[in-house]
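J.: here are the coordinates; sequence isn't available:
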């Protein structure tokens, strides 16, 4: 049985194909169109999935969309009615789109499928599970657990903004839901907006900024109390009520009432390119602390309702890896599994799986060797011919290594010498994290590496941390963590033995001074609070990346590399060898490895294309 899952028309459109329950392929549309968070119908992602699976569109048993558009439309109408006459401008903006496109989504989907060869006579089933059911399915069905609590938290689906479910066998039972306009995801996005970052893409920047808050400052507790007293009402089960006097997202065109926020917090809304001040950092830490508290309360309620020993997480808030690390440390559950494409992209996969197990009543096979996501390496791959064609197009110079071990030893030497290396191997990752298939790599022992990567290669804010990739069997020697974190979705501390003391006046230092103070023997992956967003690398899922890190360890004694996504600010992660070469030539990267091909920047022809990535890509 072949089922195609689709998410589209909000942000992070994606497609996923399953065949008799096995995940065959999954990819976001942005990787093909080169438009970050592309919301459009994922025609190219669908074409890839079908081609990779050797399936024609007319052989599908069902196409499954990740939410119920009519239920979402009902929520929209009821919300405007409840807030009337407020929201008239927003209503007049939204209604034409809904009436023209989303009210007739079945017809639109069939039209788009028709462009891909769909024969209307085949009458393929078109199914619409609820948004949070798609999220829950995306986390539970690939997990290694036979029975688990499922917690989904995001901005909003149709009505639900969070849900607690029980997954057992092939069944998912929804036990409790939080309803719009009350939403932890929208609360966090409101602070993202107020602090000058872009909603639906800048939340991870807020998470990275939060540790720069002065934890000893009374302002932190004051901000937290203001949030709890003025903005929300927090219940013991983790449910929240948001005071809509302070928010504008329900019926307006902005996230918050800026004047009221500026009044209660005593700071002005930050614009995207404004300098970051200590007050911004402190407010970021306050909302991060409140978010972690709410997530923990929701998890405790999930444990109480289900009695399950294990937890699965999905929804955009599940990408908050700091909260995930705190949740794991809490011991509420024996173990947790987090969907690597936790946001709307993962909804495409969950929709297909929900149809297979719930609608078609097919039994679930739990993987005996970890989860069923194959390391999240579910996207397109490439051949040597693809690399050669790209080199011919750009007259690129390269060395091709017949022996991969020789290549890894050479790349390890380059990394140890302080070079930055683009690394492209095998199938592309599904989800927002680069996991060693489309990555930019560096030496974590190099104190200048974070600054070099941020300012000369990624062209992004200097405060943002980088993640370590560590050989899975050596993780506990370098981090205060003994489990696995293959999807870079858990934050845990650097091992005590690697830490360096900070000066007594450290908390009073400015952001820049804190940033460049060497805090451990792995300074380029140690965040301001001695934490790190860990990726454990496993030979079973990514043998080439594993072998590279092993070669680096043999040379240096360090089984850790700096790993960041292969893109510049505002650009989607690279997909093809050509994407990789173009990004390589437009940045300060020193070397590029694609398959067995090594490119030295010094040996490349002059780059004659206009270096206009800032105009080509909308900044995130």
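T.: Alright, I've got the coordinates. Note that the structure is a prediction, hence the values are computed from the model and not measured.
J.: Only C-alpha atoms from now on, for both contacts and neighbour counts.
T.: Will do.
J.: Flag every buried residue along the strand or helix carrying residue 280.
T.: Assigned by DSSP states H and E, residue 280 falls within helix 278-306. Buried residues in helix 278-306, counted by 16 or more other C-alpha atoms under 10 Å: 278-303, 306.
J.: For residue 251, give me its contacts.
T.: Contacts for residue 251 (C-alpha atoms under 8 Å, 6 or more residues apart in numbering) come out as 79, 80, 83, 86, 87, 88, 90, 91.
J.: ok now the host helix or strand of the last one, how far from the chain's centre?
T.: With elements delineated by DSSP H and E, residue 91 resides in helix 88-100, which encompasses its position. On the basis of C-alpha atoms, centre = their mean, to the nearest Å, helix 88-100 is displaced by 30 Å from the centre of the chain it belongs to.
J.: Residue 107 and residue 66, how far apart?
T.: According to C-alpha to C-alpha, to the nearest Å, residue 107 and residue 66 sit 16 Å apart.
J.: Same check on residue 570?
T.: Computed as C-alpha to C-alpha, the residue 570 to residue 66 distance reads 26 Å.
J.: Specify which residue of these two has the higher count of neighbours.
T.: residue 66 (30 against 22; other C-alpha atoms under 10 Å).
J.: hang on, that one packs against residue 347?
T.: Yes - using C-alpha atoms under 8 Å, residue 66 is in contact with residue 347, at 5.5 Å.
J.: that older thread, any chance you could list what contacts the helix holding residue 91?
T.: Helix 88-100 has contacts (C-alpha under 8 Å, 6+ apart) with 73, 80, 251, 252, 253.
J.: Give the next helix or strand downstream of that helix.
T.: Next in sequence after helix 88-100, counting helices and strands by DSSP H and E, comes helix 105-115.
J.: For the helix or strand just after that next one, what is the distance to the chain centroid?
T.: Beyond helix 105-115 in the direction of the C-terminus, DSSP H and E gives the next helix or strand as strand 125-127. Its chain's average C-alpha position is 28 Å from that of strand 125-127, according to C-alpha atoms, centre = their mean.
J.: and if you look at stretch 203-213?
T.: Offset of stretch 203-213 from its chain centre (C-alpha atoms, centre = their mean): 15 Å.
J.: can you check stretch 432-442 too?
T.: Distance, stretch centre to chain centre, for stretch 432-442: 13 Å (C-alpha atoms, centre = their mean).
J.: Structure two is appended below for comparative analysis:
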């Protein structure tokens, strides 16, 4: 008698979504393994798109050989009903003259968003009729992703953003219960209106840049200003408390979830400067305001890091949320030696919560271990079989690269060319990490001015990040730990000042990316080949895009970037494309 054939269990297919909000993205887990992750903007060409990530989802399902019917659970990165927790506190604001005018609009706006989130869950249910829709608390998604991406056994987790339902800042103790089974235990939370992301965005907008997009420009501008001019103002505006910090409602008006309500009070403008038009000249008052904002942000982040150490007793720290993209503050935490090591995931902002929501949902199923998240950033689509037809880009020519591609690219860079690189899978997160990059030699005179003026088309004070082989990092940078995802500002050594001053910002730091042979074999080989030619194992690395456009996720986007900018050439999946 034949033994019965074992019944094959259907795979646990979990889709994680960041949708209907900025930085739309999707991630897919199959039996706990991360199949992939991609931000919708990399495929749609719409920066910070809020739409449902249809292109990202279609690519992920195609990558796994599946359809929407195979999805068992959808993890959504917001828990809509939790917005209602803001209503009682909003009503209590009626009793203060400072907040009275916003109390009812604030309560109404949070209620409206809660109802909208419920409707979105219904929409997702129609798209995936055979799946369960799980609403995941926003900060839980951040926490799980930040910790899982570190690969550590235990750590404190600090999430700082603008708003997740009502939470703005959370501290958690994290550990691996077993290999691939991360667990985060919340130990502290701050709620809106105490929001560092809200404050930074408000001043960014006041200074004439796009809130939610160009905070990095303000961070760069800060190095050119004197924080002392507005230091006292920010001490009043963002006071430290025993449990964290607060926002002064007479300067930062309490949040209403509607674009029709300004964030800063007339008192703030009177104490600083009028709002700057985006096309107006940048004056010293704008530099000083940015400097004071950044200094206060550093102070608050250091205070929060010390709270995280005290509340968890952990020796390592994972940081996530939108404010974690502030590399200067992360560098300050590392320099303060509050923790032995600090980790920031490749996608610390909201896009990365698609991975976190998928992970939370999968772990809640009680299935097998989670895998493929730790230390990985090259998670999006690749295009190994590209079309060779360049008729849509007249003036461009293409030829195959024969021989060693790393040696070829190093030779182009050593000769002074500025080169776009499109190779392998798209990176996760806001930084180009050697898959969708613009590369240049830091030894070329005037290279920063040329990059800003003719390639990126952005402000002349913006710095460019260095990438260095991990073996040689200590020769040029003082960070003292690896920085694989370009999320930390480091001091520089005397050798860096002597050989490559072009990568040093006005504040004496550089936003560093360390490259290991295991993490990116190709870029590691390029750095070694460049060092053999020049004696310096450092390259300038910036994202393959121009200002206002997303990082190029497709070959067509990369060719558009080459054709419309001052790039000298593009290494596109083994082909050299030039003008």
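T.: Yep, that arrived. Just so it is clear, the structure is predicted and the values come from calculations on it, not from any experiment.
J.: Tell me which residue of structure 1 lines up with residue 292 of structure 2.
T.: Here residue 292 of structure 2 is matched to residue 286 in structure 1, going by TM-score structural alignment.
J.: Spit out the contact partners of its match.
T.: For residue 286 of structure 1, the contacting residues are 210, 220, 221, 223, 224, by C-alpha under 8 Å, 6+ apart.
J.: Just give me which of these are shared by structure 2.
T.: Using both residues aligned by TM-score structural alignment, their matches' C-alpha atoms under 8 Å as the contact test, the members of these still in contact in structure 2 are 210, 220, 221, 223, 224.
J.: Farthest pair within the residues you listed?
T.: The most widely separated members of these, counting by C-alpha to C-alpha, are 210 and 221 (13.7 Å).
J.: neighbour-wise, which of the two wins?
T.: residue 210 (23 against 17).
J.: Need the counterpart of that one in structure 2.
T.: Using TM-score structural alignment, residue 210 of structure 1 lines up with residue 222 in structure 2.
J.: same thing with residue 130 of structure 1?
T.: That one, residue 130 of structure 1, aligns with residue 137 by TM-score structural alignment.
J.: and if you look at residue 150 of structure 1?
T.: Taking TM-score structural alignment for the superposition, residue 150 of structure 1 sits opposite residue 157 in structure 2.
J.: residues touching that match, list them.
T.: Shown in contact with residue 157 of structure 2 (C-alpha under 8 Å, 6+ apart): 143, 146-147, 170-174, 308, 317-320.
J.: so residue 353 of structure 1, which of the three states?
T.: What DSSP: H, G, I helix; E, B strand; the rest coil gives for residue 353 of structure 1 is helix.
J.: separation between it and residue 184 of structure 1?
T.: For residue 353 of structure 1, the distance to residue 184 of structure 1 (C-alpha to C-alpha) stands at 26 Å.
J.: Please apply the same query to residue 529 of structure 1.
T.: Taking C-alpha to C-alpha as the measure, residue 529 of structure 1 falls 24 Å from residue 184 of structure 1.
J.: Residue 354 of structure 1 too?
T.: To residue 184 of structure 1, residue 354 of structure 1 is 25 Å away according to C-alpha to C-alpha.
J.: likewise residue 268 of structure 1?
T.: Per C-alpha to C-alpha, residue 268 of structure 1 is found 23 Å from residue 184 of structure 1.
J.: For these two, indicate the residue with more neighbours.
T.: The neighbour comparison of residue 268 of structure 1 against residue 184 (other C-alpha under 10 Å) goes to residue 184, with 27 against 14.
J.: ok, the more buried one touching residue 240?
T.: Yes - counting by C-alpha under 8 Å, residue 240 is a contact partner of residue 184 of structure 1 at 7.4 Å.
J.: for the helix or strand that contains residue 387 of structure 1, packing partners?
T.: Following DSSP H and E, one finds residue 387 of structure 1 within helix 384-394. Applying 3 or more C-alpha pairs under 8 Å, 6 or more residues apart in numbering; DSSP states H and E, we find helix 384-394 of structure 1 packed against helix 577-585.
J.: quick one: contacts of the helix or strand following the helix it packs on?
T.: Following helix 577-585 of structure 1 in sequence order, the next helix or strand is strand 591-594 (DSSP H and E). Around strand 591-594 of structure 1, the neighbours that count as contacts under C-alpha under 8 Å, 6+ apart are 387, 419-425, 577, 581, 584, 598-601.
J.: Now distance to residue 566 of structure 1 and secondary structure too, for the contacts of residue 286 of structure 1, in a markdown table please.
T.: A markdown table is the format used below for those (distance: C-alpha to C-alpha, whole Å; DSSP: H, G, I helix; E, B strand; the rest coil):
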| residue | distance to residue 566 of structure 1 | secondary structure |
| --- | --- | --- |
| 210 | 24 | helix |
| 220 | 35 | helix |
| 221 | 38 | helix |
| 223 | 36 | helix |
| 224 | 36 | helix |
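J.: out of the residues you listed, which one sits closest to residue 367 of structure 1?
T.: When the contacts of residue 286 of structure 1 are ranked by distance to residue 367 of structure 1 (C-alpha to C-alpha), residue 210 comes first, at 36.7 Å.
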